[in-house]
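A.B. asks: give me a model of this one.
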Amino acid sequence: MKGHVAAPVRQVWIRANGTVPDDIRVHQYLLGYASDLNFLPVALQPHGIGFLEKGIQIATIDHSMWFHRPFNFNEWLLYSVESTSASSARGFVRGEFYTQDGALVASTVQEGVMRNHN
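C.D. replies: Predicted coordinates for the structure are as follows:
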């Protein structure tokens, strides 16, 4: 994606593509996987850089996730992400997953390397 200058925040609604079995562990596995999609690029937004631009390299250093209560990934969840720091080729982002009625079900944090080889 080509970059544009924007605040370091993003909110997206997500749910499973298909029916997830009635096993909370499967829901948690899938949400963990989904939590990494477009997470670090939020830290690039204030700099007007898109993560798919030529010469841009991003890589996760660490990624943690906490599950606060059961949820159903067959239903829509709001993923609210913000970056509180992006400097010296590193970005820090955190996110929260909410049910449609506003219950916090999971939290995420990630630090990554972001380099421009142009």
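
A.B. asks: alpha carbons only for contacts and neighbour counts from here, please
C.D. replies: Fine.

A.B. asks: any idea how far residue 13 is from the nearest residue in space to residue 112 that is not next to it in sequence?
C.D. replies: Leaving out its chain neighbours, the residue that sits closest to residue 112 by CA to CA, 6 or more residues apart in numbering is residue 60, at 4.2 Å. For residue 60, the distance to residue 13 equals 23 Å [CA to CA, to the nearest Å].

A.B. asks: same check on residue 100?
C.D. replies: 9 Å.

A.B. asks: shared neighbours, these two?
C.D. replies: Common neighbours of residue 100 and residue 13 (criterion: CA atoms under 8 Å, 6 or more residues apart in numbering): 76-78.

A.B. asks: to check against the first, give me the structure of this:
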Amino acid sequence: LPTSAERLRGYDHLPPAVVEKFLEAREAIDLRYVDEPPYGKFGEPREPHSQVWFRTNGKLDDDPLLHVVLATYVSDMTLLDSILLAHGRGGWAVGDVVGASLDHAMWFHRPFRADEWLLYDQESPSASGGRGLGQARIYTQDGSLAVSVIQEGVVRVPWEG
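C.D. replies: All right, here's what the predicted structure looks like:
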């Protein structure tokens, strides 16, 4: 996992209170990469595919909408990282690139609980001209497809000179 300094790199232009709230929100979710995370082998191109197990840190109420909202929040945390893998970039986790989501669509196929482990299977079939496409599926522990996700993003590497 990235060190505290790595986690804060790239956020120094934001007020400390904003950064603190952002990091606090991220810590409410337990994310565990199946393989090495995008920031693990910085500079080495890899297959544009990653898998992340996730769940909330704590039990949630039974309201299905709450679980949908939290899965929606998590779906935007790591999907565009898959675009960067083929280019050997470290990603947002280490402040290596600048990016923004252009489109983000989700299809909810069946009920699930965000406080139980869900597998987020992510890949990028296309990246060019500063834009990339991420597509993913979220599976329950029994292997049922719960959610499909598509996201297009703008991805820029800051000038290094």
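
A.B. asks: so after superposing, what's the score?
C.D. replies: Remark: TM-score between the superposed chains equals 0.93 [TM-score structural alignment, normalised by the length of structure 1]; 118 aligned residues with a CA RMSD of 1.4 Å.

A.B. asks: before we move on, the earlier item: residue 111 is in contact with the residue nearest to residue 112 of structure 1, correct?
C.D. replies: Yes: with contacts counted by CA atoms under 8 Å, residue 60 of structure 1 reaches residue 111, the gap being 6.2 Å.

A.B. asks: name the residue in these two with the higher neighbour count.
C.D. replies: Comparing residue 60 of structure 1 with residue 111 by other CA atoms under 10 Å, the one with more neighbours is residue 111, at 22 against 16.

A.B. asks: residues in structure 2 aligned with the strand or helix carrying the more buried one?
C.D. replies: Assigned by DSSP states H and E, residue 111 of structure 1 belongs to strand 104-116. Using TM-score structural alignment, the residues of structure 2 aligned to strand 104-116 of structure 1 are 145-157.

A.B. asks: in a helix, residue 116 of structure 2, correct?
C.D. replies: No: per DSSP: H, G, I helix; E, B strand; the rest coil, residue 116 of structure 2 lies outside any helix segment and is coil.

A.B. asks: so how far is residue 108 of structure 2 from the aligned residue in structure 2 for residue 32 of structure 1?
C.D. replies: Residue 32 of structure 1 is assigned residue 72 in structure 2 as its aligned equivalent, the criterion being TM-score structural alignment. As judged by CA to CA, residue 72 of structure 2 and residue 108 of structure 2 stand 10 Å apart.

A.B. asks: who has more neighbours, these two?
C.D. replies: residue 72 (17 against 13).

A.B. asks: now residue 81 of structure 2. Nearest residue, chain neighbours left out?
C.D. replies: Nearest residue to residue 81 of structure 2 in three dimensions, chain neighbours excluded: residue 91, at 5.9 Å (CA to CA, 6+ apart).

A.B. asks: my guess is the one you found meets residue 6, correct?
C.D. replies: No: the criterion here is CA under 8 Å, and residue 91 of structure 2 misses it with residue 6 at 11.0 Å.

A.B. asks: the two: which is more packed in?
C.D. replies: Comparing residue 91 of structure 2 with residue 6 by other CA under 10 Å, the one with more neighbours is residue 91, at 24 against 16.
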